[in-house]
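J.: here you go, sequence then predicted model.
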Amino acid sequence: MPRVSMTKTLCKFRRIEIADKFSTITSIISQPKYVCSSCARSANDKAYLCKPSALGKPVKGKRVNSAPVAIATPSIAPTLIPTLPITNAISQTTVHSLPALSMGAQAQLQAMVIIEQEQAKPDVVFTNKQAKKLKKLAKKKNKQLKQAAKAVKQYNKALKKAKKALNL
């Protein structure tokens, strides 16, 4: 494929410029071999990208999602086998399909839910150093809020004065 001389990399192009040079850019990105690690654009040559990395290699500093991906094609539509635990599958059933629970079973279920909620709450324990930092941050935030309130008050005062001067 002949290389087209371009003054800018693909990453620097604005959307309008991309629309204007669509045919040239289409030939560049039709069979991508490289991807830009900053803006995720792809091209068949490194020269067109500002931070190129090969598609076969993972990008440094970024984790690649290892989840299975289903690609839908016109002729074949593969489906993923659900790998959900049994508890999730049971919780996804509709309420109407479950049999009615007796009063004792409902009370036991509610007690179990309360216990699970209490266990799910993490006990937040701060060290002395963390407590000091949080206190300092809270103090700083309050100071910023006071300054913002003062600025709003001054702005409203100046606005009121300007309106009064214009109405004379």
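T.: Cool, got the structure. Numbering: from 1, shown residues only.
J.: when you work out contacts or count neighbours from here on, use the C-alpha atoms and nothing else.
T.: OK.
J.: quick one: the strands in this structure?
T.: 34-36, 42-43, 52-54 (DSSP state E).
J.: another one to put next to it:
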Amino acid sequence: MQTAVSPNNDSRWLQRLLLVPFVVFAIIALLMAVKFAFSLHDRFSWLNQAEMTRGVVRQHLIKHVPQRFGMKEKLQLAIYYNDKKGHWHEFVSKSDLTEYNPFATPPQVGERLWLYYLPNTPNQARLAGFNAFWLPVILEGVFLLFSALLGFVPLIYIWLQRRHD
């Protein structure tokens, strides 16, 4: 025995199903907005507390990172710097400045770089260059904008069309 389903019900189900990708991108945009806000807060609070100094690249360190199909070599920099009190500290960077910008060249041993360090805990430092400090946040903002455009713009357009009709 077959039940008769109204065609109006089927079209509503299909219309709602077609909204799923837009809703997914809208949720991703919301999550990216939270991450972007935390990253901005982190950078600005770091700038308010940190001191700026010059460091010297003393060594290139090779870190082996496991990936799906083998190992990847990741270059890290061992940087020595002097704080305001005249004490020397070592800082090992998380990357070699080419992680977010493939066109950047990694600094050579002996090259001097700007970095930020916290005066109360001088062993905590960050590279001050654009590629290391601001570029990751800018890339997060670009992905946030992209996902918001793919998520919210179509949903708002559909909502306005339905409201108008």
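T.: Perfect, I can see it now. Given the structure is predicted, the values throughout are model-derived calculations rather than measurements.
J.: now what about the TM-score between them?
T.: The TM-score (TM-score structural alignment, normalised by the length of structure 2) is 0.22; 49 aligned residues with a C-alpha RMSD of 3.4 Å.
J.: so for A158 of structure 1, which of the strands of structure 1 sits nearest?
T.: Closest to A158 of structure 1 of the strands of structure 1 is strand 34-36 (C-alpha to C-alpha; 50.5 Å).
J.: which other helices and strands contact that closest one?
T.: Counting contacts by 3 or more C-alpha pairs under 8 Å, 6 or more residues apart in numbering; DSSP states H and E, strand 34-36 of structure 1 packs against strand 42-43, strand 52-54.
J.: most tightly packed of those?
T.: Burial of these is given as mean neighbour count (mean count of other C-alpha atoms under 10 Å); strand 42-43 ranks first at a mean of 24.
J.: now I27 of structure 2. Nearest residue, chain neighbours left out?
T.: In space, I27 of structure 2 comes closest to G151 once its chain neighbours are excluded; the distance is 7.8 Å by C-alpha to C-alpha, 6 or more residues apart in numbering.
J.: tally up the residues packed near the one you found, please.
T.: For G151 of structure 2, the count of nearby residues is 23 (other C-alpha atoms under 10 Å).
J.: TSV for the helices and strands packed on strand 34-36 of structure 1, including distance to I16 of structure 1?
T.: Listed next are those as TSV, based on distance: least, C-alpha to C-alpha, whole Å:
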stretch	distance to I16 of structure 1
strand 42-43	18
strand 52-54	23
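J.: of those, give the one that comes closest to L166 of structure 1.
T.: Using C-alpha to C-alpha, those put strand 42-43 closest to L166 of structure 1, at 58.6 Å.
J.: just the helices in structure 1 please.
T.: Counting by DSSP state H, structure 1 has helices at residues 15-20, 22-29, 86-91, 103-120, 128-167.
J.: packed most tightly, which of these would that be?
T.: Across the helices of structure 1, averaging neighbours per residue (mean count of other C-alpha under 10 Å) puts helix 22-29 on top, at a mean of 15.
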